[in-house]
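Chemist: Mind looking at a prediction? Sequence and model below.
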Amino acid sequence: MTTETTTRLALPLIQPGQAQKHVTHNEALQALDAVVQLRLLSLGATEPPAAPAPGDVHAPGEGASGAWSGQEGRLAQWDGTGWRFLSPEEGWRAWDVAGGVLRAWTGGAWRPVVPDLRDLDGLGIGAGYDAENRLAVAASATLLSHAGAGHRLKVNKAAPEDTASLVFQSGWTGHAEMGLAGGLDFTLKVGDGATWTPALSVARDTGIVTLPQGATVNGPLNGTAVQSTPADGTPGRVLTVGAFGLGGPLPAVGGISVTDGSLVPGLYAYDSSSGSSGGPAGVVRATVLHARRGGAAGETQLLIVESGATGVPPGLIFGRARSGAGWGAWTCGSVLDSVSGPTGRSLRQQDGTQTCWHTLSTSTAGEVTWVFPQPFVSTAGLSVLLSVNSASVITLSPRHWNKSATQVGISVTNTSSVRVATTVDVMAIGRWF
């Protein structure tokens, strides 16, 4: 049995004793010219072109008409005088001239050898994708770079209550997540594999950062949110150790009598030899507490003396205030010291006044010495007052008073100038500095 065509391409074979062998040979060459290095000038067209060129090949589509009627799924080649039709086989390749795509005949259609990367069902690079993870990459690193300027990675969600975030996992278990999780504020949370704990949130409308679990800072705080100097009173700044003497030396102060509100409330070191002014007369060094009610009005000051001139001992406390006008005078008069013992009680006031009092018994044998609970600075201005607890007529004999800065001798006589034993209340008033 003689075969008339080749098995795969159905090219006509020259038969034994055939006349005009060149016709058969040329027909086979025409078929080869059509399918070898195949180029499709159109794909899916339904009407033949009006002026085809010899060798042009087209792939008619559904509903083809005219000379292409009924030739859907075949190849149409113009040989210069008419259309020749060839049926492609599975795996044939052709260059789609119009689309600029290399295609292969498979499943009854000319499909791209490299699929269109738009609207893919998924993409796996070194890994397989699935219905949830449409893009899967298994690599030691992933680089997203710029194309001449910047580069932004965008994660979009459908509704505010949905989530757009980055999750960091270990062993396929999430341990950190940041992004818009269930809202529109930026959040950061961490987890132990079972429970998620919020660590940080940033309000979208104000930018204020909230740390629900608190914060541990293992280094110094810097920047404009922190005090620039120990006396920096800018509202909203973080108070540092040493600010206004809290945990460190007090900041030096200049004039403390300003009335324009420019002196920031706080604790200050007062040193007249270094330029401080406005304190009480005689004060050399002191601590000043300055407080302000609001604006430039309603201010108070307390000053504790560290060192002063004669008559201004250490520890003395002065105070003054103002309410919208100038400062009032420095006042000093509160109790500085109180002593109670077997020889009575004493009070020392900040203005230098000292008062001592006691109850004692006099003697018929002679003067009784009262040693003051605390000594006076001198006898100048020192007054001793007595009150006698007796129903009989008793007079005091001043000549029996033996007075010094530390003690006084006391005796009580009757109208006959005879010393009597009785109970007296005694008080001494003078100065302790």
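Modeler: Here it is on my side, so go on.
Chemist: can we go C-alpha only for contacts and neighbour counts from here?
Modeler: Noted.
Chemist: Just give the nearest non-adjacent residue to Ile429, would you?
Modeler: In this structure, Ile429 finds its nearest non-sequential neighbour in Thr355, 4.7 Å apart by Cα to Cα, 6 or more residues apart in numbering.
Chemist: Give me the buried positions along the helix or strand that contains the one you found.
Modeler: Taking DSSP states H and E as the definition, Thr355 sits inside strand 353-361. Across strand 353-361, burial judged by 16 or more other Cα atoms under 10 Å covers Thr353, Gln354, Thr355, Cys356, Trp357, His358, Leu360, Ser361.
Chemist: What is the neighbour count of the closest residue to Pro212 other than its chain neighbours?
Modeler: Residue nearest to Pro212 in three dimensions, not counting chain neighbours: Ala199, with 6.0 Å by Cα to Cα, 6+ apart. Using other Cα atoms under 10 Å, Ala199 has 18 other residues around it.
Chemist: likewise Gly255?
Modeler: Gly255: 13 neighbours (other Cα under 10 Å).
Chemist: again, but for Ser340
Modeler: Ser340 has 14 neighbouring residues, counting by other Cα under 10 Å.
Chemist: Please apply the same query to the one 3 residues further on.
Modeler: Residues within reach of Thr343, counting by other Cα under 10 Å, total 16.
Chemist: OK, contacts around the closest residue to it other than its chain neighbours?
Modeler: Closest residue to Thr343 apart from its sequence neighbours, by Cα to Cα, 6+ apart: Pro373 at 5.6 Å. By Cα atoms under 8 Å, 6 or more residues apart in numbering, the contact set of Pro373 is Val339, Ser340, Gly341, Thr343, Gly344, Arg345, Ser346, Cys356.
Chemist: So Thr423 sits against Ser363, correct?
Modeler: No: Thr423 is not in contact with Ser363 according to Cα atoms under 8 Å; the separation is 9.5 Å.
Chemist: Show me which residues of stretch 61-80 are buried.
Modeler: Buried positions in stretch 61-80, judged by neighbour count with 16+ other Cα under 10 Å: 61, 64-65, 68, 71-79.
Chemist: again with stretch 113-133
Modeler: Neighbour-count burial for stretch 113-133 [16+ other Cα under 10 Å]: Val113, Leu123, Tyr129.
Chemist: Give me the contact list for it.
Modeler: Residues contacting stretch 113-133 (Cα under 8 Å, 6+ apart): Val101, Leu102, Arg103, Ala104, Arg134, Leu135, Ala136, Val137, Ala138, Ala139.
Chemist: which SS state does the closest residue in space to Val113 that isn't next to it in sequence fall under?
Modeler: Distance criterion Cα to Cα, 6+ apart; nearest residue to Val113, sequence neighbours excluded, is Arg103 at 5.0 Å. Three-state assignment for Arg103 (DSSP: H, G, I helix; E, B strand; the rest coil): strand.
Chemist: Report how many residues lie close to Arg103.
Modeler: 22.
Chemist: Who are the contact partners of it?
Modeler: Contacts of Arg103 (Cα under 8 Å, 6+ apart): Arg93, Ala94, Trp95, Asp96, Trp110, Arg111, Pro112, Val113, Val114.
Chemist: Relative to Glu27, how far out is the residue nearest to Gly107 when sequence neighbours are not counted?
Modeler: Once flanking residues are discounted, Gly107 sits nearest to Glu90: 7.5 Å by Cα to Cα, 6+ apart. Distance of Glu90 to Glu27, given as Cα to Cα, to the nearest Å: 23 Å.
Chemist: put this beside the first:
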Amino acid sequence: MPSTSPRLALPYLQPAQAQKHVTHNEALQLLDAVVQLRIQDFDLTLPPSDVLPGDVIAIGAGAQGDWAGQDGRLALWDGTGWQFIAPAEGWLAWDAATRALRVLSGGVWLPCVPALQNLPGLGVGTASDEVNRLAVASEATLLTHAGAGHQLKVNKAAASDTASLLFQSGWTGHAEMGLAGGLDFALRVSDGTAWTEALRVSRASGVVTLPQGAVLDGPLAGAAVQASPTDATPGRLLTAGAYGLGGPLPAVGDATASLVPGLYAYDTAAGSSGGPAGVLRGALLHARRGASLGETQLLVVEAGSAPNVTPGQTHGRARTGGAWSAWTCGSVAQSDSGASGRVLRGQDGTQTCWHTLTTSATGETVWTFPQPFASAAGLVVTMGVGGATPAPLFPRHTAKGATSVALSVLDSAGARVSATLDVIAMGRWT
């Protein structure tokens, strides 16, 4: 019969053994040491002085003194001396110093939970692989702060590499944002086959580019949008109604003041001033070539208080570094020609008609104007006989009206003759 047990080397009681209690107590002492094993310290080579009965220490390599030759064994202080126990592969022990569980593997006491550093992979609810070394299968993943805040960092090795967040459905990528193949932030989407870049933010300037354009279904607001229809802050977006674009024209006060370029409503009843004489209401266009450079104004009349100020009439003026020039109104309102001659109407209300005709020797020749005049009052008709005239001829007109005039050519005896006559009529059409 062997003298000790095969696993813990506990001493057996032998037949006819004297003082069996000694052997029995020795076995109990060993059981007390190794069952629910607790080790005070590891890898010591010299016996400590501050030990208590029952303390167990794992001896390290190169033991000295009372521990000489006991490398790798467990030293049990029984109160009077040291007992040495040879641990076996797989024994578990509580590390009293670090409050952790260890296991003996290959002669080394290792933590039962390995150090969570440089792990080859970690899977939570699923398996990791060579590419996805951290894999989590869960309804949600929470990353919270430990103090003031929290940052999620995605780093890449080179500028041409990718550091991004990829969003998939059925393991097919459909959206990605981050640094994809460059250092500008980009967002791109996919139909499952091809990728299309939707947004790019320049790392140098912060300027946002939308390569595919944008569709806005809501209103724009903020410091980058006009605060009022006449807000001319550089770089701000125009809104509907700005300077009358898509809305009512903003009112103008003194038209001679320094105005922001744009369209304005001119209304003397609402306090507008500085416009052409006789203009009550109209639309004012103010333009400027640049800072401290020339300015021009164009005013289209809606209503006036003078006979020569009519709706649709256009007045203009300009200035360069000084006072405004006088308002002018001389542009052509209508120019036309036909069988009864040619007509030219000016925006100032004047009208000129001219024609060449042949008079009759038997009666008056009536010329109907290409366009009627406002009235016969103030209408001036001038004539000249054309062609070779062997004798003096005298043109005359009668029955002058707003729409026509009767013409004839007389010889020296006062008789009507047939002759070529050039005639001009000037008056007002308004």
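Modeler: Noted; the coordinates are in hand. In this text the structure is predicted, and so the values were computed from the model without any measurement.
Chemist: After superposition, what is the TM-score?
Modeler: The TM-score (TM-score structural alignment, normalised by the length of the second structure) is 0.94; 428 aligned residues with a Cα RMSD of 1.9 Å.
Chemist: In a markdown table, list the buried residues of stretch 113-133 of the first structure along with distance to Gln301 of the first structure and secondary structure.
Modeler: Output for those, formatted as a markdown table (distance: Cα to Cα, whole Å; DSSP: H, G, I helix; E, B strand; the rest coil):
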| residue | distance to Gln301 of the first structure | secondary structure |
| --- | --- | --- |
| Val113 | 89 | coil |
| Leu123 | 75 | strand |
| Tyr129 | 74 | coil |
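Chemist: quick one: contacts for Pro47 of the second structure?
Modeler: So Pro47 of the second structure contacts Gly65, Asp66, Trp67 (Cα under 8 Å, 6+ apart).
Chemist: Checking the second one next. Helix, strand or coil?
Modeler: So that's Asp66 of the second structure. Going by three-state DSSP: Asp66 of the second structure is helix.
Chemist: and it, what is it in contact with?
Modeler: Leu46, Pro47, Trp82 are the contacts of Asp66 of the second structure under Cα under 8 Å, 6+ apart.
Chemist: try Thr314 of the second structure
Modeler: Thr314 of the second structure neighbours (Cα under 8 Å, 6+ apart): Leu298, Leu299, Val300, Val301, Cys329, Ser331, Gln347.
Chemist: What separation is there between it and Ala333 of the second structure?
Modeler: 9 Å.
Chemist: Same question for Gly386 of the second structure.
Modeler: Note on Gly386 of the second structure: its distance to Ala333 of the second structure, by Cα to Cα, is 30 Å.
Chemist: ok, the two, which is more surrounded?
Modeler: Ala333 (16 against 13).
Chemist: State the number of residues packed around the aligned partner of Glu367 of the first structure in the second structure.
Modeler: Superposed on the second structure with TM-score structural alignment, Glu367 of the first structure falls opposite Glu364. Per other Cα under 10 Å, the neighbour tally for Glu364 of the second structure reads 18.
Chemist: and what of Phe42 of the second structure?
Modeler: 17.
Chemist: so it sits right up against Val56, yeah?
Modeler: No: counting by Cα under 8 Å, Phe42 of the second structure sits too far from Val56 to count as a contact (9.4 Å).
Chemist: shared neighbours of the two, anything?
Modeler: Common neighbours of Phe42 of the second structure and Val56 (Cα under 8 Å, 6+ apart) do not exist.
Chemist: rewinding a little: please look at the match of Glu367 of the first structure and Ala406 and confirm they touch.
Modeler: Yes: using Cα under 8 Å, Glu364 of the second structure is in contact with Ala406, at 5.8 Å.
Chemist: Next one: Ala27 of the second structure from Thr80 of the second structure, what distance?
Modeler: Going from Ala27 of the second structure to Thr80 of the second structure by Cα to Cα gives 17 Å.
Chemist: Settle it for me: which of these two has more neighbours?
Modeler: Ala27 (20 against 8).
Chemist: buried stuff in the particular helix or strand that has that one in it?
Modeler: Applying DSSP H and E as the criterion places Ala27 of the second structure in helix 20-34. In terms of neighbour count (16+ other Cα under 10 Å), helix 20-34 of the second structure has its buried residues at Thr23, Ala27, Gln29, Leu30, Ala33, Val34.
Chemist: Pick the one among the contacts of Arg103 of the first structure closest to Ala309 of the first structure.
Modeler: Among the contacts of Arg103 of the first structure, Val114 lies closest to Ala309 of the first structure (Cα to Cα), at 98.6 Å.
Chemist: Check which helix or strand the closest one maps to.
Modeler: Short version, using DSSP H and E: Val114 of the first structure is in no helix or strand.
Chemist: what does it align to in the second structure?
Modeler: Per TM-score structural alignment, Val114 of the first structure is aligned with Val113.
Chemist: and what of Ala291 of the first structure?
Modeler: With TM-score structural alignment as the criterion, Ala291 of the first structure pairs with Ala287.
Chemist: Now do the end-to-end distance for stretch 216-236 of the first structure.
Modeler: Stretch 216-236 of the first structure has an end-to-end distance of 20 Å (Cα to Cα).
Chemist: how far does it sit from the chain's center?
Modeler: 13 Å (Cα atoms, centre = their mean, to the nearest Å).
Chemist: same deal with stretch 281-298 of the first structure?
Modeler: Worked out by Cα atoms, centre = their mean, stretch 281-298 of the first structure lies 34 Å from the chain centre.
Chemist: Same question for stretch 289-309 of the first structure.
Modeler: Using Cα atoms, centre = their mean, the offset of stretch 289-309 of the first structure from its chain centre is 35 Å.
Chemist: Report the contact partners of Val418 of the first structure.
Modeler: Thr364.
Chemist: sorry, back to before: among the buried residues of strand 353-361 of the first structure, which pair sits farthest apart?
Modeler: Thr353 and Ser361 (26.4 Å).
Chemist: all helices of the stretch 51-200 of the first structure, in order?
Modeler: Read by DSSP state H, counting those that start in this stretch, the stretch 51-200 of the first structure holds no helices at all.
Chemist: Show me what Ser416 of the first structure lines up with in the second structure.
Modeler: That one, Ser416 of the first structure, aligns with Ala413 by TM-score structural alignment.
Chemist: so how many other residues sit close to its match?
Modeler: Neighbour tally, Ala413 of the second structure, other Cα under 10 Å: 8.
Chemist: go on, Ala137 of the second structure?
Modeler: Look at Ala137 of the second structure: counted by other Cα under 10 Å, it has 11 neighbours.
Chemist: what's it in contact with, if anything?
Modeler: Counting by Cα under 8 Å, 6+ apart, Ala137 of the second structure makes contact with Val124, Gly125, Thr126.
Chemist: Redo those residues as a markdown table? Include distance to Val189 of the second structure.
Modeler: A markdown table is the format used below for those (distance: Cα to Cα, whole Å):
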| residue | distance to Val189 of the second structure |
| --- | --- |
| Val124 | 29 |
| Gly125 | 29 |
| Thr126 | 28 |
